[in-house]
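Participant: Give me a 3D structure for the following:
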Amino acid sequence: MKTKFSSLFCLYLVGAALLAAPARVKAQSVSNETYAELPDPKPVDHSSWTALKPGTYISFADKGIRYAKNSAPQLAIVKNWAAKAWKGDKVQTEFLMWTTAPVKKLNFEYAPLQDGKGHTITANNIKANFVRYVITDELSGGSGCGIPKGLDSSLVADVIDNQTSIAVSANTVQPVWLSVVLPREAIAGSYNGTIKVKDGSNTIGELKYKVSVLNRALPQVKDWKFRLDLWQNPYSVARVYGVKPWSAKHMEIMKPYMQMLANGGQKTITATIIADPWNGQTYDIYDSMIKWTKKKNGSWTYDYTNFDKWVSYMSALGINKLINCYSMIPWNLKFYYDDELTGKTTFITAEPGSAEYAAHWKPMLANFAKHLKQKGWFGKTTIAMDERPMEAMQKAIAVIKSADKDFKISLAGNYHPQIQKDIFDYCIASGQVITDEVLQARKAGGLNTTYYTCCTEAYPNTFTFSPPAESAWLGLYAANKGFDGYLRWAYNCWSKNPLQDTRFGSWSAGDAFLVYPRLRSSVRYELLIAGIRDYEKIQVLRNEFQRKNQTDKLDQLNKLLKDFEIDRLKTGNAKEMVTHAEQVLNAF
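Facilitator: Predicted structure coming up:
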């Protein structure tokens, strides 16, 4: 998965107990109703509450700040909020309710947005969701890889819940995520709205807000240029919901999760063509979507049933630009298959460059190419590898091209100039340097170049303890550097109890997933997509300024983006950078 070479040894240790054929994890039931958060590991600041006049407080807050659950926030009460947006855009903010007395049934009532001229944005476009608290941890030695047990932990607000009401205890802070989707057909103008905060049927407060719809429009999601690649784990969904992988029920349950991903601009299907390509790094181990069988006479057959089902399913949801197939170079170099002679699942161990490796892969790849061409998928399929050394990649590339010279290849890992022309879909580690000349040449040649962050980076990142704005910062960084998009290794590799505790294994909390069970989004995911919308605005503006020869505006846009360099980013200042960028983008 997503770790750099410096941390490989600790990751191999994580998977050491999982070197046998992939195991099945016992199903876990997750209630669709509200659930209890874990206690705060940190002491409660009682003095912050005793200093307050008893009562309930409601105020808009800063979505870039993670407010503590058990300490009264130190902020001035703000009852009004204003935002600007393009047509087809989405605006988001946060407000807080904190109380010295229990609130039995916190809920909301909001009316349509009105511009005073007869134009309306319906209440269906408005959502107010509770932000729930999860356990997080911290970095160890400046990295989130190979972290030891016993790190300081705390509660942070991240889960965007889908419940319509919730009970709030006394001396508790309850954040709420407010979002408004602007229809593409909206009439430009200023729209006013209110949200009533209620305890049951009793109104306990009211907030007012204004959204100014600008006379610009975002492209439809299907036309977004940004190549988002968040790896999907269908096996995690099957375990959490207790259903058989690839059953009709499994496919039904996964649909809204994958639709949410498609709505965020996801372009790539994550397919596994061998079992356990990442040596047991996830709570739910990836199985092979292709069944390899060695016949009694020594020949091979390949069953593509689940692969075809997955690709067709995802394509129908609009995720259809690439099919990245992992991996010809698994982390443990083990290749599992069913042996018809023994009636058992077994494996071979083979290194790239060996005769055994070529003999195992070349027939399969030739067969796979034929199957993909029959399905009409060959042109958008890549044979994908993850953080493999250049020498191993060169040997694998030779085998791939010997099976079919037109196979596309994908690599997420360190940048190797010697092989970059062979890599159709190259995702480089965020700390790697690729020249603008190479980037432009790759773009001109129709090759994709993206970047990723993983557990290695202290910042920018999407851990549950990362400053929330860093998620949005990622899209603006891609725009500055000329990358086509961004990759992260885990959309939904859920841990044992993800709704309460985001820690997992030897990785920093939140590293393994960006969304939560029962179709719950997160602050991190919402802001990641917000940054992608900013990327799309930049493409629209840049094209317009170039077409109209508005060099002054183009220079202003380029100057804005130049600030988005990792060496200029410090923990905590992403919020100011992103806020300023959004103000400028909405002012053109």
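
Participant: When you work out contacts or count neighbours from here on, use the C-alpha atoms and nothing else.
Facilitator: Will do.

Participant: Please name the nearest non-neighbouring residue to residue 485.
Facilitator: In space, and not counting its chain neighbours, residue 485 is closest to residue 227: 4.3 Å by C-alpha to C-alpha, 6 or more residues apart in numbering.

Participant: what's the answer for residue 237, then?
Facilitator: Nearest to residue 237 is residue 254, by C-alpha to C-alpha, 6+ apart, at 6.8 Å.

Participant: helix/strand/coil for the one you found?
Facilitator: Assigned by DSSP: H, G, I helix; E, B strand; the rest coil, the conformation of residue 254 is helix.

Participant: to compare against the first, here's another:
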Amino acid sequence: MSGARGETVSGQAVFRTEIDTGSAAVSISDLRQRGSTVTIPAGAVKLQWVRYIDITRNTAGVPLDELTAKAPASIPDPYWEDDTIPVKADQAQPIWIEIHVPRDARPGDYEGKLAVTSDGKELSLPVSLHVWSFEMPAERHLFVANWWSFPGRGFEDRASEYWDLLARFSEFLVQHRQTDLSAGIGMITESGDATKGFTHDTSRLERYADVVFKAGIRQIHLHSVGHRTAGILDPLSQIGPDEANLRRLSALEKVIQRRGWQQRFAVSIVDEPFIWYEDSYADTVDLVHKAAPSVRVIEAVEAEYLGKIDIYVPKLSHLNLWYPRFDEIRRQGAELWFYVCCHPLGRYPNRFLDQSLLKARVLFWINYLYDLDGYLHWGLNHFAGDPYTEEGISKGLPQGDRAVVYPGRNGLLGSLRFSAQRDGLQDFEYLWVLEDQLRKTKDRIGADAFWLDPRQRPLELCRRVIWSFHDYTRDPAVLLDTRRAIAEEIEALQASPLLVVQTSPPEGTVIPAGPRHVNVRGLVPPGAKVTINGKPVPSVRPSGYFRHVCFMADDTPTITIAAEHEGKTTATTRTFRLTD
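Facilitator: This next block holds a predicted model:
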């Protein structure tokens, strides 16, 4: 395993026994840095047995080769709350490992031991962790919301603990890098009438906001301030505002101004407005902005001309089909997110229970590839029965669409899919860190780095994993190898000698015969010697800027660039796809 300082690093082990055991317990030692006495304490590692969900059907509309198992089957997802569990003979029993790397951890290689004790016997495996020298940003650079039912099933009789549960649940979500959560506009209560006037009590919503903002939540989504005049798929249906909710928004605007909560609230009008709502919906957006200028409108949309929405959230498949229009909306100043839910199906990535965890993780590589601002899913914990059953997490919908966390005795429990989501968000941050470091290098060099696009190299690496909204690797090793390559490039920017390279066209481009002409630009320390494919680059400016042209032969798809300075050498490569 490997991770940055401040990152939660995931891994998995599997325990199997030849006989039934009523009591299997798992433990881990301190992780000791190789060659020193420095440790990451065992207390920084969370070990969780993984529980199975039995399914009787597969998600419809997904090709069989995109499923992890054909129903009927048992699929691992929720975590057990107990440290000790029974294990049946010949059952593959996963153990999920989460190492919370301290922010002050010393970079390097660490080693420890994972042990399972069962029926008085102990089995053990070595555990190794490489800690990178850079930090996982504490600030989350992607907006993320999984709308919830709070406090939700499993906590119905805990009303006296409402505020404590709210704090614990919010902290749990923040630990998984979620930024936003949902609430009802009805938390603002209204009294009075049109004759005598209306008054509003905002105290409950204010307390709610105080608790979740303290936990690290950035924005609250309020539902919903509008209504349809007919069914969602009725072409004659229109959208109109609920007048009481517009008054509630006006009351909220006063709170925002008094509390300094600008950019902390967003509101939905109606979920998933279709094309025949465009005019009436746009008019309602204007009324919302008039009532509460500081409250942004966010909507999961089924059409692309819905007025001055602040945060457009098209379904992933719609974003793919209508991308030019949504890109135009973004250039005009709106935020652009995407959402998945019971759709899209087919070969699109999603977080269905019976699909590979890679799909849940790769969603956030899409955010980086297209420079999208956020991600939304409706179902954090909307159970329809026993949460630990197929019915509970899937009734009437694709497998697992209703929930991605589970209720424990004193709080929410995670799952393999929720951990995969967090891992994907951390992947996004790796790409962000590399871009940020390149931008700082560009700023430091100044005029002679005019050519450097800080996003180009992260995008080249991102495209090793994903190529479009629906084309991506299915091989976890490709994703993990790319992640390691990103980390190594981040560290190389702090190493000596510095070597920053950018090619035109970008790495990975298909280059037909013609001639094949690739321009190479780069930065090295002043006085460094540069070679490209073993041949010296004749001139390097005092700033360290160099440039060169490569004519690529049919049998040479790779360009090797090396810098030598003060007895040390750094080298890198760029590879292209050559065709005739």
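
Participant: Does the residue nearest to residue 237 of the first structure touch residue 239 like I think?
Facilitator: No. The criterion here is C-alpha atoms under 8 Å, and residue 254 of the first structure misses it with residue 239 at 11.7 Å.

Participant: what's in contact with stretch 336-345 of the second structure?
Facilitator: The contact list for stretch 336-345 of the second structure (C-alpha atoms under 8 Å, 6 or more residues apart in numbering) reads 61-62, 300, 311-317, 319, 326, 329-330, 350, 372-379, 397-398, 401.

Participant: among the residues you listed, which are in strands?
Facilitator: The strands, defined by DSSP state E, take in 300, 311, 312, 313, 314, 374, 375, 376, 377 from those.

Participant: tell me which of those residues is nearest to residue 115 of the second structure?
Facilitator: Closest to residue 115 of the second structure out of these is residue 377 (36.7 Å), distances taken as C-alpha to C-alpha.

Participant: Show me what that closest one lines up with in the first structure.
Facilitator: Residue correspondence to the first structure (TM-score structural alignment): residue 377 of the second structure is matched to residue 488.

Participant: SS state for residue 243 of the first structure?
Facilitator: When classified by three-state DSSP, residue 243 of the first structure comes out as coil.

Participant: Pull the contacting residues for the closest residue to it other than its chain neighbours.
Facilitator: With C-alpha to C-alpha, 6+ apart as the criterion, residue 243 of the first structure has its nearest non-adjacent residue at 5.9 Å, and that residue is residue 250. Contacts for residue 250 of the first structure (C-alpha under 8 Å, 6+ apart) come out as 237, 238, 243, 244.

Participant: OK, contacts around the first one?
Facilitator: What that stands for is residue 237 of the first structure. So residue 237 of the first structure contacts 250, 253, 254, 492 (C-alpha under 8 Å, 6+ apart).

Participant: Drop anything exposed from those.
Facilitator: Buried residues within the contacts of residue 237 of the first structure, defined by neighbour count using 16 or more other C-alpha atoms under 10 Å: 250, 253, 492.

Participant: any idea what the second one aligns with in the second structure?
Facilitator: Matched across to the second structure, residue 253 of the first structure falls on residue 165, judged by TM-score structural alignment.

Participant: if we can go back for a sec, so how far is the one helix or strand the residue nearest to residue 243 of the first structure maps to off the chain centroid?
Facilitator: Under the criterion of DSSP states H and E, residue 250 of the first structure resides in helix 248-263. For helix 248-263 of the first structure, the separation from the chain centroid amounts to 15 Å (computed by C-alpha atoms, centre = their mean, to the nearest Å).

Participant: Quick one: average offset of it versus the second structure, please.
Facilitator: Its aligned residues in the second structure lie a mean 2.0 Å from helix 248-263 of the first structure after superposition (mean C-alpha distance after the TM-score superposition for the first structure).

Participant: moving C-terminal of that helix, what's the next helix or strand?
Facilitator: Next helix or strand after helix 248-263 of the first structure toward the C-terminus (DSSP H and E): strand 268-272.

Participant: and the gap between the most centrally placed residue in the second structure and residue 11 of the second structure?
Facilitator: Nearest to the mean C-alpha position of the second structure, by C-alpha atoms, centre = their mean, lies residue 425 at 3.0 Å. Between residue 425 of the second structure and residue 11 of the second structure the distance is 16 Å, computed by C-alpha to C-alpha, to the nearest Å.

Participant: sorry, back to before: most neighbours of all the contacts of residue 250 of the first structure, which one?
Facilitator: residue 237 (25 neighbours; other C-alpha atoms under 10 Å).

Participant: helix/strand/coil for it?
Facilitator: helix.

Participant: And the strands in the stretch 351-500 of the second structure?
Facilitator: Along the stretch 351-500 of the second structure, counting by DSSP state E, counting those that start in this stretch, strands occupy 374-377, 406-407, 412-413, 500-504.

Participant: Could I get the full set of helices for the second structure?
Facilitator: Remark: helices assigned in the second structure by DSSP state H are 162-175, 203-215, 243-259, 278-291, 316-321, 323-331, 357-369, 390-394, 416-445, 456-462, 476-492.
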